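>>> Structural data only, the sequence is not supplied:
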């Protein structure tokens, strides 16, 4: 990895691909899929059953996720930058099973729209 990717990589979360995403979902029905994009981005298309909390609001709404503290949480955004930041916030707040799908383009399934 290069200097910048080392600098911005989240060391506490596991980066996953679509196949790993599918395996986590298949093996744990209580997995939270967390979309940290804006509400407008979420409305334009999101992974089925995803919960939307924009990364800018995550710190103030972290208590809304307390029921998921011991569950797998998969975060994603548009490109992977916000999801990495969200994974870091979750890890710092005691969520230990955090997976970063990165950008929504890494998801190969059908998207839902609002």
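On my side now, so go ahead. Not measured: the values here are computed from a predicted model.
>>> all contacts plus neighbour counts: C-alpha atoms, from now on.
Noted.
>>> where's the residue positioned nearest the centre of the chain relative to residue 3, distance?
Geometric centre of the chain, nearest residue: residue 75, 0.3 Å, by CA atoms, centre = their mean. Residue 75 sits 24 Å away from residue 3, going by CA to CA, to the nearest Å.
>>> Residue 92 too?
Counting by CA to CA, the gap from residue 92 to residue 3 is 24 Å.
>>> With neighbour numbers in mind, choose between these two.
More crowded of residue 92 and residue 3, by other CA atoms under 10 Å: residue 92, with 11 against 7.
>>> helix/strand/coil for residue 108?
Following DSSP: H, G, I helix; E, B strand; the rest coil, we place residue 108 in the coil state.
>>> Structure two is appended below for comparative analysis:
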């Protein structure tokens, strides 16, 4: 299930405690990030142990445009995660909100 950038921004602005992950590469994250935990998409399988306690929790995943985070959500769902959510439009759409 997807989450819109508007909903994400509202929840971040409220200071909600989110399980929020960024699956871009490290250099992209260093240039601009929303405060999510960085786990590059290619490394996601190596981090399943640290995520396993979140299998039934909401996990919000974003990337640059929504493509990599979509793949991450599909992968997590294949591993039994029940509430992984893709940020539609990614950080590009999020930054457009702020302009």
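Right, received. Where do you want to start? Owing to the predicted nature of the structure, the values given are computational and were not obtained by experimental measurement.
>>> Would you pull the TM-score for this pair?
The TM-score (TM-score structural alignment, normalised by the length of structure 2) is 0.80; 95 aligned residues with a CA RMSD of 2.2 Å.
>>> Correct me if wrong, but the residue nearest to the centre of structure 1 is in a strand.
Yes. Per three-state DSSP, residue 75 of structure 1 lies within a strand segment.
>>> any idea what it aligns with in structure 2?
The alignment partner of residue 75 of structure 1 in structure 2, by TM-score structural alignment, is residue 61.
>>> Does the nearest residue in space to that match that is not next to it in sequence lie in a helix or a strand, and which?
Of all residues not flanking residue 61 of structure 2 in the chain, residue 21 sits nearest, at 4.8 Å (CA to CA, 6 or more residues apart in numbering). Under the criterion of DSSP states H and E, residue 21 of structure 2 resides in strand 20-22.
>>> Where do the strands of structure 2 begin and end?
2-3, 20-22, 37-38, 59-62, 84-87 (DSSP state E).
>>> mind checking which of those strands is nearest residue 70 of structure 2?
Counting by CA to CA, residue 70 of structure 2 lies closest to strand 84-87 out of the strands of structure 2; the figure is 5.6 Å.
>>> which part of structure 1 lines up with that closest one?
Counting by TM-score structural alignment, strand 84-87 of structure 2 corresponds to residues 98-101.
>>> Pull the residues that contact stretch 32-50 of structure 1.
Contact with stretch 32-50 of structure 1 is made by 51-55, 68, 71-78, 82-83, 86, 104, 107, 109-114, as judged by CA atoms under 8 Å, 6 or more residues apart in numbering.
>>> hang on, residue 88 of structure 2 packs against residue 6?
No. Checked against CA atoms under 8 Å, the pair residue 88 of structure 2 and residue 6 is beyond contact range at 9.8 Å.
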